[in-house]
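K.L.:
Here is a sequence together with a model predicted from it:
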Amino acid sequence: MNTRDREDTLTLELLEEIGRRSDVSQRHLARRLGVALGLANSYLRRCVRKGYVKIQQAPANRYLYYLTPIGFAEKARLTGCYLQVSFDFYRRAAASCDAAFDACAAPGEGRVLLGGVSELAEIASLRAAERGWMIVGTYDSRAERERFLGRPVWREPAGIGTHDVRLLTNLADPAGCRERLGALRPAAPLLIPDILPVAGIPPSGD
């Protein structure tokens, strides 16, 4: 995601949250946006300057935030852009996963280990299911959840389920995840969708 996309996404999330709750606090906004309090405050002030948000003082030194007509229009515009980008990503990711699967001979019993919790992994699971292949789980050393797509998530190599092929789906650190997947034993084919920036680039150890 480039800087402009990141800014648009944060602005959209802020406008959506204010649209849901006028009494939202800046600390709550920071948590929902996943950013530091200072950055949330900066985005809020920017939205006020652009006329998207109106501030009204409430009792007990509190503030209420409301979307203006311009703010509602901007939220609608950003939502449309987000959906377009999402649809484009889905199409590209689906085609990329299909190409990776096509390049692999029938992988034993069709058991696939995903490498990374992500939107790409969700799309890959759908494409695998269409082929009758089964996702056994996801290997992601930085995952904060125990299960994903109804299957286990492993942060360490120990205990990873038996699988026939591995598919790299890590969007945050594809190079690092590729190294970790390649180090798993016993060895298994590693598929890399060409939508990822490491596709076609040899691992650092080669």
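P.N.:
Received the coordinates, thanks.
K.L.:
Every contact and neighbour count from this point should use C-alpha atoms.
P.N.:
Will do.
K.L.:
Start from the N-terminal end of the protein and give the helices.
P.N.:
In the chain, the helices defined using DSSP state H lie at 3-20, 26-33, 37-49, 69-102, 119-130, 174-182.
K.L.:
Pull out the buried positions in the fourth one.
P.N.:
With burial defined by 16 or more other C-alpha atoms under 10 Å, the residues of helix 69-102 counted as buried are 71-72, 74-75, 78-79, 82, 89-90, 93-98, 100-101.
K.L.:
closest one to Leu191 among the helices of the chain?
P.N.:
Among those, helix 69-102 comes nearest to Leu191, with 5.9 Å by C-alpha to C-alpha.
K.L.:
just so I know, which of the helices of the chain lies nearest Gln56?
P.N.:
For the helices of the chain, distance to Gln56 was read as C-alpha to C-alpha. The smallest value, 11.5 Å, belongs to helix 37-49.
K.L.:
Centre of the chain to stretch 48-68, how far?
P.N.:
31 Å (C-alpha atoms, centre = their mean, to the nearest Å).
K.L.:
Any chance of JSON lines for the helices of the chain, columns distance to Gly110?
P.N.:
Compiled in JSON lines, these are given as follows (distance: least, C-alpha to C-alpha, whole Å):
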{"stretch": "helix 3-20", "distance to Gly110": "36"}
{"stretch": "helix 26-33", "distance to Gly110": "38"}
{"stretch": "helix 37-49", "distance to Gly110": "45"}
{"stretch": "helix 69-102", "distance to Gly110": "10"}
{"stretch": "helix 119-130", "distance to Gly110": "9"}
{"stretch": "helix 174-182", "distance to Gly110": "18"}
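K.L.:
what about versus this one:
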Amino acid sequence: MAKTETDSPDLDNESRITLGLLNVVHDNAATSQRSMADDLGIALGLANAYLKRCVKKGLIKVSQAPANRYAYYLTPKGFTEKSRLTAEFLSQSFNLFRRARTESAELFSQCQSLGWNRVALYGLGDLTEIMTLSARDFDIELVAVISKDTSLSDFAGLPVIHDIPRPEDIDAVIICNIVNSQESYDDACAHFPPERVLVLRFLGVSGSSGVGGNERGR
């Protein structure tokens, strides 16, 4: 699945960065700290802090290389930790997919019964892609993906727009932003009828009653 600014938090942030760092070192022992930071999408100082932490934990070994450079290697303990975190990531990703497919089917079924056939998705990420797959099983037209912080013009086969459409242009907005779901929900409710802003239960958004329901505006 595509990586975006709202990619799913399958692992807590510390574990996610640690796994990413272990993968980078495993792929290229001669990588620089700047490259590590760029690959992980984090600040150089943060990459340096995590690298030092991994060295202290005995996950990574540092060796002097020619031209005043360093080479980084995974220790046996590092390989074990990488395998453990990878297994956890895959397990949680599968659980996310399974739950999202189940709840999105319930949500689209309710939209269809209410005649809400033109729907926009709010947020870019894994959940957005899962929702586009689920929508194919229903008489639902996905109009666009809403994201205010991206330069992408399309995502998952849908046009990306920066503003929430007018109520007369679409029937409902579905929140697909896992990382900032509450913020996205509040923003959508401020610009669109709250009773037509829909959220999957597992996102745990305050003010929403879960799949296909909304406590605001009732």
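P.N.:
Okay, I see it. In this text, all values refer to a predicted model and were calculated from it rather than measured experimentally.
K.L.:
Can you pull the TM-score for these?
P.N.:
Once superposed, the chains reach a TM-score of 0.84 (TM-score structural alignment, normalised by the length of structure 1), with 204 aligned residues with a C-alpha RMSD of 2.9 Å.
K.L.:
Quick one: closest of the helices of structure 1 to Asp194 of structure 1.
P.N.:
The nearest among those, by C-alpha to C-alpha, is helix 69-102 at 5.6 Å.
K.L.:
That closest one aligns to what range in structure 2?
P.N.:
Using TM-score structural alignment, helix 69-102 of structure 1 corresponds to residues 76-109 of structure 2.
K.L.:
Just give me the mean distance for the matching stretch relative to structure 1.
P.N.:
By mean C-alpha distance after the TM-score superposition for structure 1, the fitted stretch 76-109 of structure 2 averages 1.4 Å away from its aligned residues in structure 1.
K.L.:
Surely Glu122 of structure 1 and Leu149 touch.
P.N.:
Yes: applying C-alpha atoms under 8 Å, one finds Glu122 of structure 1 in contact with Leu149, separated by 7.2 Å.
K.L.:
Find residues that contact each of these two.
P.N.:
Listed contacts common to Glu122 of structure 1 and Leu149 are nil; contacts here mean C-alpha atoms under 8 Å, 6 or more residues apart in numbering.
K.L.:
Give the closest residue to the counterpart of Asp149 of structure 2 in structure 1 in space, chain neighbours not counted.
P.N.:
With TM-score structural alignment defining the correspondence, Asp149 of structure 2 maps onto Arg142 in structure 1. The shortest distance from Arg142 of structure 1 to any non-neighbouring residue, by C-alpha to C-alpha, 6 or more residues apart in numbering, is to Arg155 (6.6 Å).
K.L.:
hang on, the earlier thing: surely the match of Asp149 of structure 2 touches Glu156?
P.N.:
No: taking contacts as C-alpha under 8 Å, Arg142 of structure 1 lies outside contact range of Glu156: 9.7 Å.
K.L.:
Can you report how many residues neighbour the residue in structure 2 that Arg6 of structure 1 lines up against?
P.N.:
Mapped onto structure 2 by TM-score structural alignment, Arg6 of structure 1 lines up with Asn13. Using other C-alpha atoms under 10 Å, Asn13 of structure 2 has 10 other residues around it.
K.L.:
ok, now the one 5 residues further on?
P.N.:
Thr18 of structure 2 is flanked by 21 other residues according to other C-alpha under 10 Å.
K.L.:
ok, Ser209 of structure 2 - contacts?
P.N.:
201, 215.
K.L.:
and if we set it to 6 Å?
P.N.:
Contact partners of Ser209 of structure 2, counting by C-alpha atoms under 6 Å, 6 or more residues apart in numbering, are Glu215.
K.L.:
gap between it and Arg99 of structure 2?
P.N.:
According to C-alpha to C-alpha, to the nearest Å, Ser209 of structure 2 and Arg99 of structure 2 sit 17 Å apart.
K.L.:
Please apply the same query to Asp139 of structure 2.
P.N.:
Note on Asp139 of structure 2: its distance to Arg99 of structure 2, by C-alpha to C-alpha, is 21 Å.
K.L.:
Thanks again, I'm all set now.
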